[in-house]
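Peer 1: fold the following, please.
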Amino acid sequence: MRSSFFVRGNDGNVFRLFAIFMWGMLAALSVFTNRIPPFQLLFICFTIASSLVYVKRAIKREPLIKKPAMDRTQWLVGVTGLFGFHIFYFLALRFAPPIEATLIIYLWPLLLGVLLATKGNKRFAVLGGIIGFCGTVVMIADGLDTNQGESALAVVGYLCALGCALIWTNYSWFLSKTKSDVEDISWVALAVAFIALVCHLLFENGVWDLTNTEVAMLILIGIGPTGGAFYLWDIGMKQGNQSWLASISFGTPVIASVSLYLFGFSELTISIIVATLLIVVGAVVSNALSKTR
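Peer 2: All right, here's what the predicted structure looks like:
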C-alpha cells in the first residue's frame, strides 16, 4: 500500500485538517445546488471525485488504470458508505433547516470517539456522547414547530441526518480496522457515480440547464468535500492518530454553521449556539479528557 495520496509522512497530519474544513463547507455549497435532483448531484460530484486520481497519475506519468486491491467487504462498505451517506445528506438539507440538520449529521465524531475509545476511557467517551446528544435535543426542540405544516418534512430531514451520522461512524471505524490502497477510493467513487446515474435515469428528471454558479459549486464539491477530503480521511484513519482526528472533527459543525450564516442561508439563534457549545464540550470530554487521564 502506498503511504498516501497527496502527502507523505508526518506532514500529512496538517493536510488532513483540510478534510475537516472541506466537510464544514459542504452544507453551504450544497444549498447552492438544491435545484439539482439528489441522484444527479451525486453522479456529477462523484464522477469528478473519481477523476482526481487519474489527473494525479497523468501529472506523475504513472499508469492511468490500476486494478483495485479490495476484497468484497471493502467494496461493500465503501460503496454503501459513500452512497448512503451522501443521499441522506442531500435529503437532510432539503427537508430540515440546514444548520440543525448539519449539527445532527456531525454527531458522528462523538459516536466514532466511543467506538475508538479504549476500555479505560470508555466512560469519558460515553459521557461526552451524552453531552453532545443533549445539544442536539436542544436544537431540534427549538427547530420544530407543531403549528407549521413543514414539521413533518423536518422530522424526515432529521432522520436522514441521523442516518448520515450512523453511516459515517461505521464507515470511518471500518477504515481504521482495514488496509487498502488509498487510490482505490477512485474505484469506489466511480461505482457510486454509476449507481447514482442509474437511479437518476430511473427516478428523476434531469436538470441540465445549469447556471454558472451551480457548475462552479459542483466542481468545488467534487474536488473538495466529496473528492479530496475522502482520500485525506482514508489516510488519516489508516495511518494517523484516529482519536485525535475524531476530536478535531468537532470543528466541522462549527465551520458549517458559520458558513451557512455568512452565506445567508440560516440564522445563528441562541439554541443553535448552545447546541454547538454542548457538542464541542462533548467532544472535549469524549476525547481530550480521556487522553489526559
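Peer 1: for the rest of this, base every contact and every neighbour count on C-alpha atoms.
Peer 2: Fine.
Peer 1: in the protein, which helix has the most residues?
Peer 2: With DSSP state H applied, the helix covering the greatest number of residues in the chain is identified as helix 151-177.
Peer 1: packing partners for that helix?
Peer 2: Taking 3 or more CA pairs under 8 Å, 6 or more residues apart in numbering; DSSP states H and E as the contact definition, the neighbouring helices and strands of helix 151-177 are helix 72-95, helix 98-105, helix 108-116, helix 229-239.
Peer 1: okay, buried residues for it please.
Peer 2: Neighbour-count burial for helix 151-177, with 16 or more other CA atoms under 10 Å as criterion, is recorded at 151, 154-176.
Peer 1: and if you look at stretch 281-293?
Peer 2: By neighbour count with 16+ other CA under 10 Å, stretch 281-293 contains the buried residues 281-288, 290.
Peer 1: ditto for stretch 75-84
Peer 2: Using 16+ other CA under 10 Å as the burial criterion, the residues of stretch 75-84 that qualify are 75, 77-84.
Peer 1: next one: stretch 226-243
Peer 2: Taking 16+ other CA under 10 Å as the basis for neighbour counts, the residues of stretch 226-243 that come out buried are 226-240, 242-243.
Peer 1: residues touching stretch 170-180, excluding its own?
Peer 2: In this structure, residues lying in contact with stretch 170-180 by CA atoms under 8 Å, 6 or more residues apart in numbering are 1, 69-70, 77-78, 81, 112, 115-116, 234, 237-238, 242.
Peer 1: go through those residues and name the one nearest Leu268.
Peer 2: Taking CA to CA as the measure, Leu268 lies nearest Leu112 of those, at 26.7 Å.
Peer 1: tally of neighbours for the closest one?
Peer 2: A total of 26 residues lie near Leu112 under the criterion other CA atoms under 10 Å.
Peer 1: correct me, but it touches Leu166?
Peer 2: No - judged on CA atoms under 8 Å, Leu112 makes no contact with Leu166 at a distance of 9.2 Å.
Peer 1: shared neighbours, the two?
Peer 2: With contacts defined as CA under 8 Å, 6+ apart, no residue is shared by Leu112 and Leu166.
Peer 1: now show me the structure for the sequence below, then we'll compare the two:
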Amino acid sequence: MSYEDRPAFRIIGLSGVVIFLWGVTAWLRMLAGSVPPLELTGIALIGAALSSCLLTGPRGATWSAIRRHPWYAWLTVGAGLVGGAAFYFAALTYAPAAQVVVITYSWPLLFAIASDVYSHRRPAPLTFVSLFVGLAGVGVMHGTTAAPSADAWLGYVYALASGLCWVAYSLFVQVYSRPIASAYPAFFAVGAVAALLLQAATGGLVWPGSTGAWTASIILGIGPYGLGFLAWGYVVRHGNPRIVPVLPYAVPAVAAITLVLVGRVQPTLTLWAGCALVIMACVASMRTRRHAGRV
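Peer 2: Next up is the predicted model:
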C-alpha cells in the first residue's frame, strides 16, 4: 500500500508524537543527572524494550520476527539506536543543550538528500532553500555566544555523530524490505545489553543517584526511545518520502519551548524569532516536497 493510501491523520498524529517526545529529550537528559551516556542509553533502551512489548503483539510474533532478520539488520538498527542515543547524551554532557539540539537535528538535510538520491529523485532546489531557512532559524533561536570551550567542541562533535547515526538508521528503516515493528523489543534489548556492556568495560556502571534521575531515565526509554521510535519507524516506512525527512526540523523549536517552560533557558526575542523561522521552513518544505511528489 502506497503512502497516498494511508490515512493522513495517522501519519500527522504520529509525527506530532515523535516531534514532542524528541523535543523533551534534552530536558529529560538533564534530569537524569550524572549517569554516563552509555549507561543512560542502556537504561533507556531497557525501558523501550519493555514498553514496545506491549505494542508490538504477542511474544510469539516477536520471536518469529527475530528469525527473519539478517545480521546486517541487527548491526545497522542496533548501532543506530545505541550510537544515536549515546552520542546525543554525551553531547548534552559536554556542551550547552540549545546548541546540541541545533547541531543534532540538522540531520534532516542529509536524510532528505540521501532519501531522494537513493530513490533516484532529484532533490528540489526549493527544498534546500527551506531546509537552510530552518537551519538559520535554529541558529537565530539561540543567538550568538562566546567562543566554545574545548569541552563544548567535543560536545558538538558528539552531536554531529548522533545526527549521522539517525540518518543511517532512518534511511535503512525506510528502504529495508522487511517489516521490523514486531522485532523492536528485541532490537531495543540487544542495544541495551551492548550499551551496558560497553559502559561496564570502559568506565564502570554508575547507577542513577536519586529517584528523580531513575524516573527521568525510565521515561526516556518509554517515551522518546520506545514510543517515539515505534512511531518514527511507522512514519518513515509509510509516510510521504518527500515530506518525512523535514519533520524532525520542528524538534529544536519544541526543545527550546520545553527548556523555557522548565526554566532552563530564558525566553528572548531571538528565541521566538528562530522558532517562527523553523515552523515556516517546515511548512514550506512540506508543501514543496508534496508538490514535487505529484509531478
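Peer 1: now what about the TM-score between them?
Peer 2: Once the chains are laid over each other, their TM-score by TM-score structural alignment, normalised by the length of structure 1 reads 0.83; 279 aligned residues with a CA RMSD of 2.6 Å.
Peer 1: let's have the helices and strands packed on helix 151-177 of structure 1 in TSV, adding distance to Ile131 of structure 1.
Peer 2: Output for these, formatted as TSV (distance: least, CA to CA, whole Å):
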stretch	distance to Ile131 of structure 1
helix 72-95	23
helix 98-105	13
helix 108-116	10
helix 229-239	25
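Peer 1: which residues touch stretch 66-81 of structure 1?
Peer 2: Applying CA under 8 Å, 6+ apart, the set of residues contacting stretch 66-81 of structure 1 is 167-168, 171, 174, 180-181, 184-185, 187-189, 191-192.
Peer 1: between those, which is closest to Ser249 of structure 1?
Peer 2: Here the nearest of those to Ser249 of structure 1, counting by CA to CA, is Trp168; it sits at 12.1 Å.
Peer 1: show me what contacts that closest one?
Peer 2: 81, 85, 108.
Peer 1: ok, now Ala65 of structure 2?
Peer 2: Neighbours of Ala65 of structure 2 in contact, by CA under 8 Å, 6+ apart: 180, 182-183.
Peer 1: wait, which of the helices and strands packed on helix 151-177 of structure 1 is closest to Lys56 of structure 1?
Peer 2: Taking CA to CA as the criterion, Lys56 of structure 1 comes closest to helix 229-239 out of those, the separation being 12.4 Å.
Peer 1: give the aligned range of that closest one in structure 2.
Peer 2: In the comparison with structure 2, helix 229-239 of structure 1 aligns to the range 228-238 (TM-score structural alignment).
Peer 1: tell me the gap between the matching stretch and the middle of its chain.
Peer 2: The offset between the C-alpha centroid of stretch 228-238 of structure 2 and the centroid of the whole chain comes to 11 Å, using CA atoms, centre = their mean, to the nearest Å.
Peer 1: tally of neighbours for Pro125 of structure 2?
Peer 2: 9.
Peer 1: same question for Leu40 of structure 2.
Peer 2: Residue crowding around Leu40 of structure 2 was assessed by other CA under 10 Å; the count is 33.
Peer 1: the match of helix 229-239 of structure 1 vs structure 1, mean deviation?
Peer 2: Following superposition, stretch 228-238 of structure 2 is found to deviate from structure 1 by 1.2 Å on average (mean CA distance after the TM-score superposition for structure 1).
Peer 1: who's in contact with that stretch?
Peer 2: Looking at what lies outside stretch 228-238 of structure 2 - CA under 8 Å, 6+ apart - the contacts are 2-3, 6, 11, 14-15, 17-18, 21-22, 52, 170, 173-175, 181, 184, 244.
Peer 1: could you tell me which of those residues count as buried?
Peer 2: In these, burial by neighbour count holds for 11, 14-15, 17-18, 21-22, 52, 170, 173-174, 181, 184, 244, counting by 16+ other CA under 10 Å.
Peer 1: out of those, give me the two with the largest separation.
Peer 2: Ser52 and Val244 (22.3 Å).
Peer 1: helix or strand for Arg35 of structure 1, which one?
Peer 2: Applying DSSP states H and E as the criterion places Arg35 of structure 1 outside every helix and strand.
Peer 1: equivalent analysis for the one 10 residues further on, please.
Peer 2: Using DSSP H and E, the secondary-structure element containing Cys45 of structure 1 is helix 38-59.
Peer 1: okay, buried residues for that helix please.
Peer 2: If you call a residue buried by 16+ other CA under 10 Å, then helix 38-59 of structure 1 has these buried ones: 38-54.
Peer 1: angle of that helix against helix 72-95?
Peer 2: Angle, helix 38-59 of structure 1 to helix 72-95, by axes from the mean of the first three to the mean of the last three CA atoms, to 10 degrees: 130 degrees.
Peer 1: just list what helix 38-59 of structure 1 packs against, helices and strands only.
Peer 2: Judged by 3+ CA pairs under 8 Å, 6+ apart, the packing partners of helix 38-59 of structure 1 are helix 72-95, helix 185-203, helix 212-223.
Peer 1: now with 10 Å?
Peer 2: helix 72-95, helix 185-203, helix 212-223, helix 229-239 (3 or more CA pairs under 10 Å, 6 or more residues apart in numbering; DSSP states H and E).
Peer 1: let me know the next secondary structure element after the last one.
Peer 2: Toward the C-terminal end, the helix or strand that comes next after helix 229-239 of structure 1 (DSSP H and E) is helix 242-248.
Peer 1: mean deviation of the following helix or strand past that next one from structure 2?
Peer 2: Note on helix 242-248 of structure 1: by DSSP H and E, the next helix or strand toward the C-terminus is helix 251-262. For helix 251-262 of structure 1, the mean deviation from structure 2 after alignment is 1.1 Å (mean CA distance after the TM-score superposition for structure 1).
Peer 1: what's the angle from the next helix-or-strand element following helix 251-262 of structure 1 to helix 108-116?
Peer 2: Later in the chain than helix 251-262 of structure 1, the nearest helix or strand by DSSP H and E is helix 270-283. Counting by the same axes, to 10 degrees, helix 270-283 of structure 1 lies at 20 degrees to helix 108-116.
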